[in-house]
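K.L.:
here is my input, please return the structure:
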Amino acid sequence: MKQAKDYIIFPLDVPSVKQAKEYVQLLSEHVGMFKVGLELFIQSGPEMISFIKGSGTAKIFLDLKLHDIPVTVLRAMERVAEFGADFVTVHCGETPRMLEYAVKGSREKTGVLGVTVLTSVSGEDIHHAGFREEFSSDMSKLVMKRAEMARDAGCAGIVCSGLEVKMVKEKFGKDFVTVTPGIRPSWDAVEKHDQQRITTPAQAIKNGSDYLVIGRPIRDAKDPKTAAMRISEEIEKETQVSSAF
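P.N.:
A predicted model of the protein is given here:
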């Protein structure tokens, strides 16, 4: 049975491998998954993955956001899949073929997640990037379009903000995985930092999120372990309410 802590993905977005390992040792029993991003993966990918696997039961989320011509993504995914990560991200980008090749390259060894629209991106950013008005004025339409691309390509799910999760689940079903960044617990939701579209853990879970990427509220806390446990309590309350209906 899924525990409250299993919803939490903690991003190891720190400047050194030493710090990353310290967080793994500190939080391995209090979060469900560790996110290894591009910076850490380039610095020490295989070593870090092995360390996480040997430190407890937490799973691994490789947030590499692959984005290239289809055959290059296929070959990269073939290599990445050998690491045994639970999820690997690929940008939805411009062509469904790239997503299809990513899924093919995974060989069912890892779940491929399509990145729809980054939570740091605003409607104004979308407008300046040259997208049509219908997408810049309502980014949920762009998220849904890319979610459909990912689903049709065979991806396990997508990465999207908590604001779009409900729509995604309603259209593509509860088994289509949604990973939600831009999460701020109720006691830390005032400051947006560099995120534009944020939600609390309770809001995201209520909308149907399967996993929540929660970094700063844990990492910047005086006691990260206590912060993670506090977030788990917030999640547990919401899951209990949801299961009652």
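
K.L.:
use CA for all of it now, contacts and neighbours both
P.N.:
OK.

K.L.:
remind me, longest helix of the protein?
P.N.:
helix 224-243 (DSSP state H).

K.L.:
so where do the strands sit in this structure?
P.N.:
When assigned using DSSP state E, the strands of the chain occupy the ranges 8-11, 33-37, 59-66, 87-91, 111-115, 157-159, 177-180, 211-213.

K.L.:
can you list those in CSV and add distance to residue 79?
P.N.:
Listed next are those as CSV, based on distance: least, Cα to Cα, whole Å:
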stretch, distance to residue 79
strand 8-11, 22
strand 33-37, 16
strand 59-66, 12
strand 87-91, 12
strand 111-115, 14
strand 157-159, 20
strand 177-180, 23
strand 211-213, 25
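
K.L.:
looking at those strands, which is closest to residue 199?
P.N.:
Residue 199 lies closest to strand 177-180 among the strands of the chain, at 9.0 Å (Cα to Cα).

K.L.:
number of nearby residues for residue 29?
P.N.:
Using other Cα atoms under 10 Å, residue 29 has 18 neighbouring residues.

K.L.:
scratch that, residue 44
P.N.:
Residue 44 has 14 neighbours, counted by other Cα under 10 Å.

K.L.:
can I assume it is in contact with residue 17?
P.N.:
Yes: Residue 44 lies in contact with residue 17 (Cα atoms under 8 Å); the separation is 7.1 Å.

K.L.:
please provide the structure for the following sequence as well, for comparison with the first:
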Amino acid sequence: MNTNPIIALDFRNMEEVLTFLKPFDEQLFVKIGMELYLQNGPTIVKEVRDLGHDIFLDLKLHDIPNTVGQAMKGLAGLDIQMINVHAAGGSKMMTAALDGLKAGGSQAQLIAVTQLTSTSEEMMNEEQGIPGSINDSIVNYARVTRDAGLAGVVCSANESALIREALGEDFLKVTPGIRTLADAKGDQVRIATPEFARQNGSTHIVVGRSITQDSDPVAKYHSIKKAWEQGC
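P.N.:
Okay, the predicted model is just below:
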């Protein structure tokens, strides 16, 4: 399993992606999200995969079980290593998603979003109408995800330790919102450094603007990778 930092390719088109990837002379683990995928289609996945990079297809599917299952069956034809849904869709939806992937012959790891890292506890309480702490909500979503047979969840590093305690080391904890101390927060609320994520039990980290908007992305990637691997 590739545990290198996952680089979020938050670009608009293939030209921008290729320009960014060209200086790297190594296999990367990259994230293709909705912006890039919806504007470029499956071709973007094939092109990046042909360069030898592993792919986390971050589409966060959330619909009725049959729709998500059929969508996953179609996406299973893509050579991807990880893909996700929203845990809020429920256990039947997640099971249908997993069944769809398997029916399509994919070995991709399926994970579920618990609460977006842009969501605060206040937003969860007032706008989603979910009472209590955000930690309780995330651990509950993680349990439902595990029971549905998925490989892990997307969560912030702040909850990784709680999920590790509840569900063990092997359950994936994929952590976006990673920043170094010198980086701007952007629109993320629950952020963390690579070191904190490692110490708190994250199994993967996702890093976007901290790398893609740096003046030397290759050097910044290796700096973050070193911090992630050392965890100190």
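
K.L.:
in the longest helix of the first structure, what counts as buried?
P.N.:
Buried residues in helix 224-243 of the first structure, counting neighbours by 16 or more other Cα atoms under 10 Å, are found at 224-225, 227-232, 234-236, 238-239.

K.L.:
coming back round to it: let me have the strands of the first structure in CSV, extended by mean neighbour count and distance to residue 165 of the first structure.
P.N.:
Converted to CSV, these look like this (neighbours: other Cα atoms under 10 Å; distance: least, Cα to Cα, whole Å):
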stretch, mean neighbour count, distance to residue 165 of the first structure
strand 8-11, 26, 16
strand 33-37, 25, 20
strand 59-66, 22, 19
strand 87-91, 24, 17
strand 111-115, 28, 13
strand 157-159, 27, 9
strand 177-180, 26, 7
strand 211-213, 24, 11
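
K.L.:
residue 168 of the first structure pairs with which position in the second structure?
P.N.:
With TM-score structural alignment as the criterion, residue 168 of the first structure lines up with residue 163 in the second structure.

K.L.:
gap between that match and residue 178 of the second structure?
P.N.:
Distance of residue 163 of the second structure to residue 178 of the second structure, computed by Cα to Cα, to the nearest Å: 18 Å.

K.L.:
any idea how far residue 61 of the first structure is from residue 129 of the first structure?
P.N.:
Taking Cα to Cα, one finds residue 61 of the first structure at 28 Å from residue 129 of the first structure.

K.L.:
which residues touch the corresponding residue of the second structure for residue 76 of the first structure?
P.N.:
Aligned counterpart of residue 76 of the first structure in the second structure: residue 71 (TM-score structural alignment). Applying Cα atoms under 8 Å, 6 or more residues apart in numbering, we find residue 71 of the second structure in contact with 97, 100.

K.L.:
mind running it again at 10 Å?
P.N.:
Shown in contact with residue 71 of the second structure (Cα atoms under 10 Å, 6 or more residues apart in numbering): 61, 63, 65, 96-97, 100-101.

K.L.:
count the neighbours of the alignment partner in the first structure of residue 17 of the second structure for me.
P.N.:
Using TM-score structural alignment, the equivalent of residue 17 of the second structure in the first structure is residue 20. Neighbour count for residue 20 of the first structure, taken as other Cα under 10 Å: 21.

K.L.:
pretty sure residue 20 of the first structure is touching residue 14, no?
P.N.:
Yes: between residue 20 of the first structure and residue 14 there is a contact at 6.2 Å, judged by Cα atoms under 10 Å.

K.L.:
between the two, what contacts are shared?
P.N.:
Residues touching both residue 20 of the first structure and residue 14 by Cα under 10 Å, 6+ apart: 36, 40.
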